[in-house]
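Asker: Sequence first, then the predicted structure, then my questions.
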Amino acid sequence: MTVSFGWGPAEARALAPAAACLVVVDVLSFTTAVGVAVERGTAVLPYRRRDATAAAYAREHDAALAVGRRRVTAAHPWSLSPAALRTAPAPPRLVLPSPNGSTIAAEAGGATVVAASLRNRTAVAQWLLRQGYGSEARPLAVIASGERWPDGSLRPALEDHLGAGAVLDALRALAPGLHPTPEATAAATLWAATDDPAAALHGCASGRELYEYGYPQDVEVAAETDASTAVPVLTDGAFTEAP
């Protein structure tokens, strides 16, 4: 099998050694935010923790720092909110803390890391195939980030299952000769069988949470399927747009 699918940091660690490329999917909201920032020309530096060490990391790398959504001000307008990143001034470099997507990116070992979402699912699939990923020589792993329960354990998240399935479905449509694992096939089938993915995003647990917190616009941005052609690739510690 040359195309695999898994959940969270633990499975990323397990699949990465055999993968030439790791596709990270964190729809609400890390990889959607990365895509929005990168398509505006910002290099995004992922970071695992949103604490004092993140500020130090940003200073060391001459980058702006994204803060929690509720800490955004006119002077400091960057956060994990894709909608906020769309309207804020675009800094050259931005540290984007995320306990899920960033952690998975850090588990890739020597594999190429790509940030995928619903917004760029076809562009990512096209780029992967142009690079020869998904072949026997260059196996591919697609990782749904999921969320965390209060005890820190993985909470599978529908939006990431759909996002990973969207990429996998685009891959099998473009290259039907690929050899996915049953898990990858099931994720692609879930996407294909979902009549209204946007409604699923708005209605899923993570979408409802963002509504409750007052950020429905972030769900709207995340639901813009195939709205972007930018493919963020992690290079020297930062996501930048692939040529």
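Answerer: Thanks, I have it.
Asker: Please make it C-alpha for all contacts and neighbour counts, starting now.
Answerer: OK.
Asker: What are the boundaries of the strands in the chain?
Answerer: In the chain, the segments counted as strands under DSSP state E are 3-7, 21-25, 43-47, 64-65, 93-97, 112-116, 140-144, 147-148, 154-155, 232-235, 238-241.
Asker: closest to His161 out of the ones you listed?
Answerer: Taking C-alpha to C-alpha, strand 140-144 is the member of the strands of the chain nearest to His161, at 5.9 Å.
Asker: Which neighbouring elements make contact with that closest one?
Answerer: Judged by 3 or more C-alpha pairs under 8 Å, 6 or more residues apart in numbering; DSSP states H and E, the packing partners of strand 140-144 are strand 3-7, helix 8-15, strand 21-25, helix 158-174.
Asker: Including mean neighbour count and distance to Gly177, could the strands of the chain go into JSON lines?
Answerer: Listed next are the strands of the chain as JSON lines, based on neighbours: other C-alpha atoms under 10 Å; distance: least, C-alpha to C-alpha, whole Å:
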{"stretch": "strand 3-7", "mean neighbour count": "24", "distance to Gly177": "11"}
{"stretch": "strand 21-25", "mean neighbour count": "29", "distance to Gly177": "18"}
{"stretch": "strand 43-47", "mean neighbour count": "26", "distance to Gly177": "34"}
{"stretch": "strand 64-65", "mean neighbour count": "24", "distance to Gly177": "43"}
{"stretch": "strand 93-97", "mean neighbour count": "25", "distance to Gly177": "37"}
{"stretch": "strand 112-116", "mean neighbour count": "26", "distance to Gly177": "22"}
{"stretch": "strand 140-144", "mean neighbour count": "30", "distance to Gly177": "14"}
{"stretch": "strand 147-148", "mean neighbour count": "18", "distance to Gly177": "32"}
{"stretch": "strand 154-155", "mean neighbour count": "16", "distance to Gly177": "32"}
{"stretch": "strand 232-235", "mean neighbour count": "22", "distance to Gly177": "25"}
{"stretch": "strand 238-241", "mean neighbour count": "23", "distance to Gly177": "27"}
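Asker: Put this next to the previous one:
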Amino acid sequence: MSDIPDWSKQRSWGVRLDWGLAGARALGPGSAAVIVVDVLSFTTSVSVAVDAGTRVLPYPWRDDTAAEFAAAQRAELAVGRSAVSARQPWSLSPAALRSAPAPQRLVLPSPNGSAISAAVEGVPVLAACLRNARAVAGWIAEQGWGTAQYPIAIIAAGEHWPGQDLMRPAVEDWLGAAAVVSALAALGVGPLSPEASAAKASYEGIADIGALVTGCASGLELAANGFGADVAVATELEASKAVPVLIDGAFADAS
């Protein structure tokens, strides 16, 4: 984007990190790939669904257009967490997805990770979380990406403040992004931008990632609304070897 200042693009680094849709628009162009991280819960749900063989179609809005889109794509539609039923057992809840029948194709609306994934154009998009950070990093390394010549952009999705169109930096997404950076660095991928280096240091300095995510604002929000099981799924560190890559509009395993 022409209105993004050059100093913000982390140009000299192979592994770059930023926040939200604006960060994806700043770092995406010119990157070899964009890795979206939305731990609670879009990319965690993608990992669970892809593990089960489902192709996941990201969609930014949960409104009437989502149903129309799902019908046009011959896909099932995930509903709000509290709206699941025997007819529509799929939602953004990774725990609910795990217990529901696995459809061939599923539209998964989300205003954060899904919206970012759908907005990125022209480069591969991957969905990473705490369940598959190492697998995603390994796949990136196999492509020869993450260098100054072929940089990657890691985007921590963040949340929205209730009732406001303002992004809330979410510590779980920072840690999910940091887990990918740490795994990449262990494979010798880089150089890391200062932002990515700071994330790596924070991740590697935390003794109990699961406890931190459970106790953070987003974890407490889900628990207060009766969805604490989603946090438990999200903190299954490195439980998945699937690498969800957006192919023809749907996330599928590329590993």
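Answerer: All right, it came through fine. Remember, it's a predicted structure, so these values are computed and weren't measured experimentally.
Asker: Centre-most residue in the first structure?
Answerer: Central residue of the first structure (C-alpha atoms, centre = their mean): Thr31, 2.7 Å from the mean position.
Asker: So what does Ala33 of the second structure match up with in the first structure?
Answerer: Superposed on the first structure with TM-score structural alignment, Ala33 of the second structure falls opposite Cys21.
Asker: which non-adjacent residue is nearest the counterpart of Pro169 of the second structure in the first structure?
Answerer: The equivalent of Pro169 of the second structure in the first structure is Pro156 (alignment by TM-score structural alignment). Closest residue to Pro156 of the first structure apart from its sequence neighbours, by C-alpha to C-alpha, 6 or more residues apart in numbering: Gly146 at 4.7 Å.
Asker: which residues sit in contact with that neighbour?
Answerer: Taking C-alpha atoms under 8 Å, 6 or more residues apart in numbering, we find Gly146 of the first structure in contact with 7-8, 26, 100, 154-157, 160.
Asker: what's the counterpart of it in the second structure?
Answerer: Gly146 of the first structure maps onto Gly158 in the second structure, by TM-score structural alignment.
Asker: ok, now how distant is that match from Asn225 of the second structure?
Answerer: Relative to Asn225 of the second structure, Gly158 of the second structure is positioned 19 Å away (C-alpha to C-alpha, to the nearest Å).
Asker: And Arg168 of the second structure, by the same measure?
Answerer: Distance of Arg168 of the second structure to Asn225 of the second structure, given as C-alpha to C-alpha: 19 Å.
Asker: now swap in Gly144 of the second structure and tell me
Answerer: Gly144 of the second structure sits 43 Å away from Asn225 of the second structure, taking C-alpha to C-alpha as the criterion.
Asker: likewise Gln73 of the second structure?
Answerer: Gln73 of the second structure sits 31 Å away from Asn225 of the second structure, taking C-alpha to C-alpha as the criterion.
Asker: So which bits of stretch 89-106 of the first structure are buried?
Answerer: Within stretch 89-106 of the first structure, the residues that count as buried by 16 or more other C-alpha atoms under 10 Å are 90-91, 93-106.
Asker: repeat for stretch 222-230 of the first structure
Answerer: Residues of stretch 222-230 of the first structure classed as buried: 222-225, 228-230 (neighbour count, 16+ other C-alpha under 10 Å).
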